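# what would the 3D arrangement of this be:
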Amino acid sequence: MKRNEILTVVYEYDSVSEMTKEEAYLIEKAKEAAMSAYAPYSKFQVGVSVLLANNKIVNGNNQENAAYPSGICAERVAVYYANSKYPDVAVKAIAICAYTNGAFIKFPIPPCGSCRQSLLETETRFNSPIKIILAGAEKILVVNSMKDLLPLHFNSDHLL
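The predicted model follows:
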């Protein structure tokens, strides 16, 4: 038997004041996006802000549907829109945050499995790592690549 270890480096910040202006701005935009999410069923409003390689910013939020789970997560809303509007531009970073029942969440929320796979596809497509910024009221977590959140991932190499 062979034992392998996978190391994921996660940076933890106590507040946005410790971050770059660019990262703090993305978090602020993600918070704004979350407040306009359509989440009448779960009351869990997720917002994201995506920084593209051309320095454009695209925001998105979750969109629920009475035919649960037909809604779509904020991460995929924003990244798919970005890929549609700017098809040849890589994603540099994404900030993710949420409110529940109108209150900013205490701890950061990571992307769900479907969103992780979609973000990994975007990262792989452009051969460019995506910085993931997960913001909560009590701490902010940052990883430098989607592969850090999905170390044993499925990609196009598995289709050959």
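
# please count neighbours and contacts with C-alpha atoms only from this point.
Fine.

# which SS state does Glu75 fall under?
What DSSP: H, G, I helix; E, B strand; the rest coil gives for Glu75 is helix.

# if you tally nearby residues, what's the number for it?
The tally of other residues near Glu75 (other C-alpha atoms under 10 Å) stands at 28.

# secondary structure class for the closest residue to Ala66 other than its chain neighbours?
Of all residues not flanking Ala66 in the chain, Tyr41 sits nearest, at 7.6 Å (C-alpha to C-alpha, 6 or more residues apart in numbering). Under three-state DSSP, Tyr41 falls in the coil class.

# another sequence for comparison is provided below:
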Amino acid sequence: MINHQIKVAFDEYSSLQELDITDRELCLQAVKAMENSHSPYSKFSVGAALKLQSGKIILGSNQENVAYPSGLCAERVALFHWGANHPDDLIESMAVTAHTNEFKLLKPVTSCGSCLQVMAEYEKKQGKPIRVLLYCIDGPVWVINGIENLLPFLFFEDRLA
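Below you'll find the predicted structure:
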């Protein structure tokens, strides 16, 4: 038997004010992205902001549908927009935040498994890790370098290429 251990690493900042101006602005852009969230069923708004190598910012928000599987998370809205429109302008970082009036969020919300797998795909495609900032409004910010720290068992099979 072999015992394997996986460790993930991230930095936690107690508030937005601890971040440098670039990261702080990206988190605020994710908040802005939530304005276009269509979340009448869950009442859980999510916003994502991608910062590209050129400095361009791409926004995405969750888009729900009464036929639940037809909706899409904020992260994938932003990432698919990038893939369709800016694939040569590499993603440097991504901020994600959420809000609901139903209860107070006390820590950052992590991305779902489907979003993490899409992030991993685009990270592989661009050959460069994506820095992810998970921002809890009026709370901590988690900064993660590379998707493997969020999804240590990400799916890749190079023979499928």
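
# what's the TM-score here?
The TM-score (TM-score structural alignment, normalised by the length of structure 1) is 0.94; 160 aligned residues with a C-alpha RMSD of 1.6 Å.

# quick one on the thing from earlier: quick check: the residue nearest to Ala66 of structure 1 vs Gly60 of structure 1, distance?
Distance of Tyr41 of structure 1 to Gly60 of structure 1, given as C-alpha to C-alpha, to the nearest Å: 18 Å.

# compare those two (neighbour count), which wins?
Comparing Tyr41 of structure 1 with Gly60 by neighbour count (other C-alpha under 10 Å), the higher total belongs to Gly60, at 28 against 10.

# show me the contacts for that one.
Taking C-alpha atoms under 8 Å, 6 or more residues apart in numbering, we find Gly60 of structure 1 in contact with Ala30, Ala33, Ala34, Gly47, Val48, Ser49, Ala74, Glu75, Val77, Ala78.

# so what does the fourth one match up with in structure 2?
This points to Gly47 of structure 1. Under the alignment (TM-score structural alignment), Gly47 of structure 1 maps onto Gly47 of structure 2.

# residues near that match, how many?
With neighbours defined by other C-alpha under 10 Å, the count for Gly47 of structure 2 comes to 29.

# doesn't it fall inside a strand?
Yes: assessed by three-state DSSP, Gly47 of structure 2 belongs to a strand.

# wait, it sits on Val31?
Yes: counting by C-alpha atoms under 8 Å, Gly47 of structure 2 touches Val31, with 5.9 Å between them.

# where do the contact lists of these two overlap?
Thr97, Ala98.

# just checking, Arg116 of structure 1 touches Leu149?
Yes: Arg116 of structure 1 lies in contact with Leu149 (C-alpha under 8 Å); the separation is 7.4 Å.

# what sits closest to Asn155 of structure 1 if chain neighbours are left out?
Of all residues not flanking Asn155 of structure 1 in the chain, Glu121 sits nearest, at 7.3 Å (C-alpha to C-alpha, 6+ apart).

# ok, Glu123 of structure 2 next?
In space, and not counting its chain neighbours, Glu123 of structure 2 is closest to Pro129: 5.5 Å by C-alpha to C-alpha, 6+ apart.

# for the one you found, helix, strand, or coil?
Going by three-state DSSP: Pro129 of structure 2 is coil.

# do I have it right that it meets Leu150?
No: Pro129 of structure 2 is beyond contact range of Leu150, at 11.9 Å (criterion: C-alpha under 8 Å).

# touching stretch 83-94 of structure 1 from outside, list them.
The contact list for stretch 83-94 of structure 1, computed with C-alpha under 8 Å, 6+ apart, reads 26, 48-54, 122-123, 126, 128-133.

# 7 Å instead?
Around stretch 83-94 of structure 1, the neighbours that count as contacts under C-alpha atoms under 7 Å, 6 or more residues apart in numbering are 48-54, 126, 128-133.

# now do the helices in structure 1.
21-35, 74-85, 113-126, 146-149 (DSSP state H).

# buried residues in the second one, which are they?
To tie it back to what came earlier, the one meant is helix 74-85 of structure 1. Neighbour-count burial for helix 74-85 of structure 1 flags Ala74, Glu75, Arg76, Val77, Ala78, Val79, Tyr80, Ala82 (criterion: 16 or more other C-alpha atoms under 10 Å).

# what do we get in structure 2 for the fifth one?
With TM-score structural alignment as the criterion, the equivalent of Ala78 of structure 1 in structure 2 is Ala78.

# dump the residue contacts of its match.
Listed by C-alpha under 7 Å, 6+ apart, the contact partners of Ala78 of structure 2 are Ala48, Ile58, Leu59, Gly60.
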